[in-house]
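# Just a sequence and a predicted model for now, questions to come.
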Amino acid sequence: MSLGNQIATHLPYLRRYARALTGSQEAGDALVRTMLEKVLSDPSGAAALAGGRVPLYRTFSRVWADAQPEDKGASVSGGEHEAGAQLRLGAITPPGRQALLLTTLEDFTLAEAAAILERDVVEVEQLVADAVAGIEREQKTSVLVIEDEPLIAMQLEDLVAGLGHTISATAATRTQAREAVAERMPGLVLADIQLADGSSGLDAVEDILSLGSVPVIFITAYPERLLTGDRPEPTYLVTKPFQEATVRAAISQALFFRSSQPLG
């Protein structure tokens, strides 16, 4: 397989990682473009990517590190999610966010994450632990679960409750989701794509977002339907069958990058 094809295979997931890391599709894609431009302008750098996902993410990690402001207390521009995140930078460092996402959302081992971040395994393990602790000190919220499989819905409800959040409602169809939001706007939405009556979780989420800004995590067996680059893509996308640690990390990141408005 050519280097271009190798990169293309991993690119949708690198873009997902970049969005989750920055809290913004625009900011994440800009960093990915910067990385690709550097690689394409340096033959030796391009050759270093031939090893697969780890060297690709390591190269991106270096670009991300270079882009971080020296003054971590400086204001952040670019949107409400970035501004909201800046208010919480004292709770979790950028390396902590990287370590957490790499080992959960991207499913790298601790050893692989250490290679990407160019740190030792013990340090990465501590970064993950500190990141989880820092985020879980944040304000709790109410969660709407849009899921038509009862066992998965129950699993998500138990996970959410275990994190200290409350369930505002559980919906199996777009109509039920609309009715739930009419009664109470949640602070976070977990949504499947294919729902019980043939309706779409995407449409249900669009209904919700037309009423107000709320972070959304899509949980689906068909991530390729969303990671196309043809339309705005979700920042938080978890693939079924999922690991609970992955959902937990996605919830933590979504709440970390929420706007500064009070949660529901």
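Arrived safely.
# Going by C-alpha atoms from here, please, whenever you check contacts or count neighbours.
Noted.
# I'd say Met180 and Ala169 touch.
Wrong residue type there; residue 180 is Ala, not Met. Yes. The pair Ala180 / Ala169 is scored as a contact, 6.2 Å apart, by CA atoms under 8 Å.
# For stretch 163-181, which outside residues touch it?
For stretch 163-181, the surrounding residues in contact (CA atoms under 8 Å, 6 or more residues apart in numbering) are 136, 140-149, 153, 157, 160-161, 184, 186, 195-197, 199-201, 203-204, 207-208, 248.
# Show residues contacting stretch 22-41.
For stretch 22-41, contacts defined as CA under 8 Å, 6+ apart pick out 14-15, 18-21, 45-46, 59-60, 63-64, 78, 81-82, 85, 232-233, 235, 254, 257.
# Filter those down to just the buried residues.
14-15, 18-21, 46, 59-60, 63-64, 81-82, 85, 233, 235, 254, 257 (16 or more other CA atoms under 10 Å).
# Do a quick rundown of the strands in the stretch 51-200 of the chain.
Assigned by DSSP state E, counting those that start in this stretch, the stretch 51-200 of the chain shows strands spanning 142-146, 166-171, 188-191.
# Give me the next element, helix or strand, following the last one.
Along the chain past strand 188-191, the next helix or strand (assigned with DSSP states H and E) turns out to be helix 201-209.
# Now do that next one: distance to the chain's middle.
18 Å (CA atoms, centre = their mean, to the nearest Å).
# Please apply the same query to stretch 31-44.
Computed by CA atoms, centre = their mean, the chain-centroid distance of stretch 31-44 equals 23 Å.
# What of stretch 180-199?
19 Å.
# Would you mark the buried spots in that stretch?
Burial within stretch 180-199, assessed by neighbour count using 16+ other CA under 10 Å, is assigned to 180-181, 185-195.
# same deal with stretch 217-232?
217-220, 223, 226-227.
# can I get the residues you listed in a markdown table with secondary structure and distance to Pro55?
Compiled in a markdown table, the buried residues of stretch 217-232 are given as follows (DSSP: H, G, I helix; E, B strand; the rest coil; distance: CA to CA, whole Å):
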| residue | secondary structure | distance to Pro55 |
| --- | --- | --- |
| Ile217 | strand | 27 |
| Phe218 | strand | 27 |
| Ile219 | strand | 27 |
| Thr220 | strand | 27 |
| Pro223 | helix | 23 |
| Leu226 | coil | 25 |
| Leu227 | coil | 21 |
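# With respect to Ser2, which of those residues is nearest?
Leu227 (21.6 Å; CA to CA).
# structure B:
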Amino acid sequence: MSQADLSSEIGAALPFLRRYARALTGAQSTGDQYAAATLEAVLADRSILEDTSSYKVGLFQVFHGIWVTTGAPVTEETSGPRAAAQRHLSKLTTNSREALLLHTIEEFTISEVGEVMQIGSDESEALIETARQEMADGMSGRVLIIEDEAIIAMDLESIVADLGHRVTGVARTRDGAVKLGQQETPDLILADIQLADNSSGVDAVNDLLRELGERPVIFITAFPERLLTGEKPEPAFLISKPYSEEQVRSAISQAMFFSSTETLRA
């Protein structure tokens, strides 16, 4: 592959590496620091990608090497949602959350997860199942769904309920979302980007966060790369349309577990 083609492949994978990094750390700034360190390592020696099954797998593999070498840290907090998240993190089986995110959110196969983490497929599969069980254990809350398509909204309601959470309401517009949020404070917001009256789910979420304070948010969009440009604040949790049930389940568990978010302003 030519130098130009390699740069193109890395450029295409980089937004998704940044998404993964933010999901691990819960914050855009910390996640981007890890993504930047990964890119620097690859630019210093591009040969480290040559023995991997794909350049995307190789990029994530380099990231994982840096992540585990630094002890997979998050910024130390003494109070608030990040401190609570750290207490939860200390109880997780090593590498299980990483394996789950790689498989369900980034859509790597079991074998690719093993390649990224440099472990066997059996071990990567076991880690994924362990993460599902540990992250769901004893965690439940109230979920506000902002989605204008009735069928999708019903599907999301079913997934949320199956996970043991309660839906506080379904909003089809920005104003409707704010009204529902005021009536009952959600623990998690699950939001589409484009709403029924051409209002913005991003604006609805920012309205709610200003009024209700910090809480986890999952955005849904058919074009996630448009929100992962690095040019402005970005969501910590983002899934793509069309989505799979497993992606939504994983994102909800992850967001509830690591209860922090970055606002996204249009």
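Okay, I see it. Predicted model, so just to flag it, every value in this text is computed and none were measured.
# now the helices for the stretch 1-150 of the first structure?
Remark: helices assigned in the stretch 1-150 of the first structure by DSSP state H, counting those that start in this stretch are 3-22, 25-40, 43-47, 53-67, 80-86, 94-103, 110-117, 121-136, 150-162.
# For the shortest one, give me every contacting residue.
The set of residues external to helix 43-47 of the first structure that reach it, using CA under 8 Å, 6+ apart, is 38-40.
# Can you turn the buried subset of those residues into a selection I can paste into PyMOL?
The buried residues among the contacts of helix 43-47 of the first structure can be selected in PyMOL (16+ other CA under 10 Å) with this line:
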select buried, resi 39
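# from the contacts of helix 43-47 of the first structure, which is closest to Ala114 of the first structure?
Relative to Ala114 of the first structure, the closest of the contacts of helix 43-47 of the first structure is Val39; by CA to CA it sits at 21.5 Å.
# how about the closest one, what's its partner in the second structure?
Correspondence of Val39 of the first structure to the second structure, assessed by TM-score structural alignment: Val42.
# Look up how far Val113 of the second structure lies from its match.
Look at Val42 of the second structure and Val113 of the second structure: by CA to CA, to the nearest Å, they are 19 Å apart.
# possible to save the helices of the stretch 1-150 of the first structure as TSV with distance to Thr239 of the first structure?
Shown next, in TSV, are the helices of the stretch 1-150 of the first structure (distance: least, CA to CA, whole Å):
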stretch	distance to Thr239 of the first structure
helix 3-22	11
helix 25-40	19
helix 43-47	29
helix 53-67	18
helix 80-86	23
helix 94-103	14
helix 110-117	20
helix 121-136	21
helix 150-162	13
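# looking at the ones you listed, which is buried most?
With neighbours defined as mean count of other CA atoms under 10 Å, these peak in mean count at helix 94-103, which reaches a mean of 23.
# and that one, what does it pack onto?
helix 3-22, helix 110-117, helix 121-136, helix 244-256 (3 or more CA pairs under 8 Å, 6 or more residues apart in numbering; DSSP states H and E).
# what residues does it touch?
Contacts of helix 94-103 of the first structure (CA under 8 Å, 6+ apart): 17, 20-21, 108-110, 113, 117, 124-125, 127-128, 130-132, 249, 253.
# follow-up on the earlier one: same list, the strands of the stretch 51-200 of the first structure, but as a markdown table with distance to Arg33 of the first structure please.
What follows is the strands of the stretch 51-200 of the first structure, written out as a markdown table (distance: least, CA to CA, whole Å):
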| stretch | distance to Arg33 of the first structure |
| --- | --- |
| strand 142-146 | 34 |
| strand 166-171 | 38 |
| strand 188-191 | 29 |
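# and of those, who's closest to Phe242 of the first structure?
Across the strands of the stretch 51-200 of the first structure (criterion: CA to CA), the nearest stretch is strand 188-191, sitting at 12.9 Å.
# tell me which strands and helices that closest one is in contact with?
Taking 3+ CA pairs under 8 Å, 6+ apart as the contact cut, strand 188-191 of the first structure packs with strand 142-146, strand 216-220.
# can those strands go into JSON lines with extra columns for distance to Ala30 of the first structure?
Output for these, formatted as JSON lines (distance: least, CA to CA, whole Å):
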{"stretch": "strand 142-146", "distance to Ala30 of the first structure": "31"}
{"stretch": "strand 216-220", "distance to Ala30 of the first structure": "22"}
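# Nearest to Leu89 of the first structure, out of the ones you listed?
So among these, strand 216-220 is nearest, using CA to CA, at 20.9 Å.
# List the superposition-based mean deviation of that closest one with respect to the second structure.
Compared with the second structure after fitting, strand 216-220 of the first structure has a mean deviation of 0.7 Å; criterion: mean CA distance after the TM-score superposition for the first structure.
# any idea of the angle that strand forms with helix 201-209?
Relative orientation of strand 216-220 of the first structure and helix 201-209, computed by axes from the mean of the first three to the mean of the last three CA atoms, to 10 degrees: 170 degrees.
# Strand 216-220 of the first structure vs helix 244-256, what angle?
160 degrees.
# Now the element after strand 216-220 of the first structure, going C-ward?
Assigned by DSSP H and E, the successor of strand 216-220 of the first structure is strand 236-239.
# which residues sit against that following strand?
Strand 236-239 of the first structure has contacts (CA under 8 Å, 6+ apart) with 16, 19-20, 105, 216-223, 246-247, 250, 254.
# switch the cut-off to 10 Å
Contacts to strand 236-239 of the first structure, defined as CA atoms under 10 Å, 6 or more residues apart in numbering, come from residues 13, 16-17, 19-20, 23, 104-106, 190-192, 215-224, 226-227, 246-247, 249-251, 253-254.
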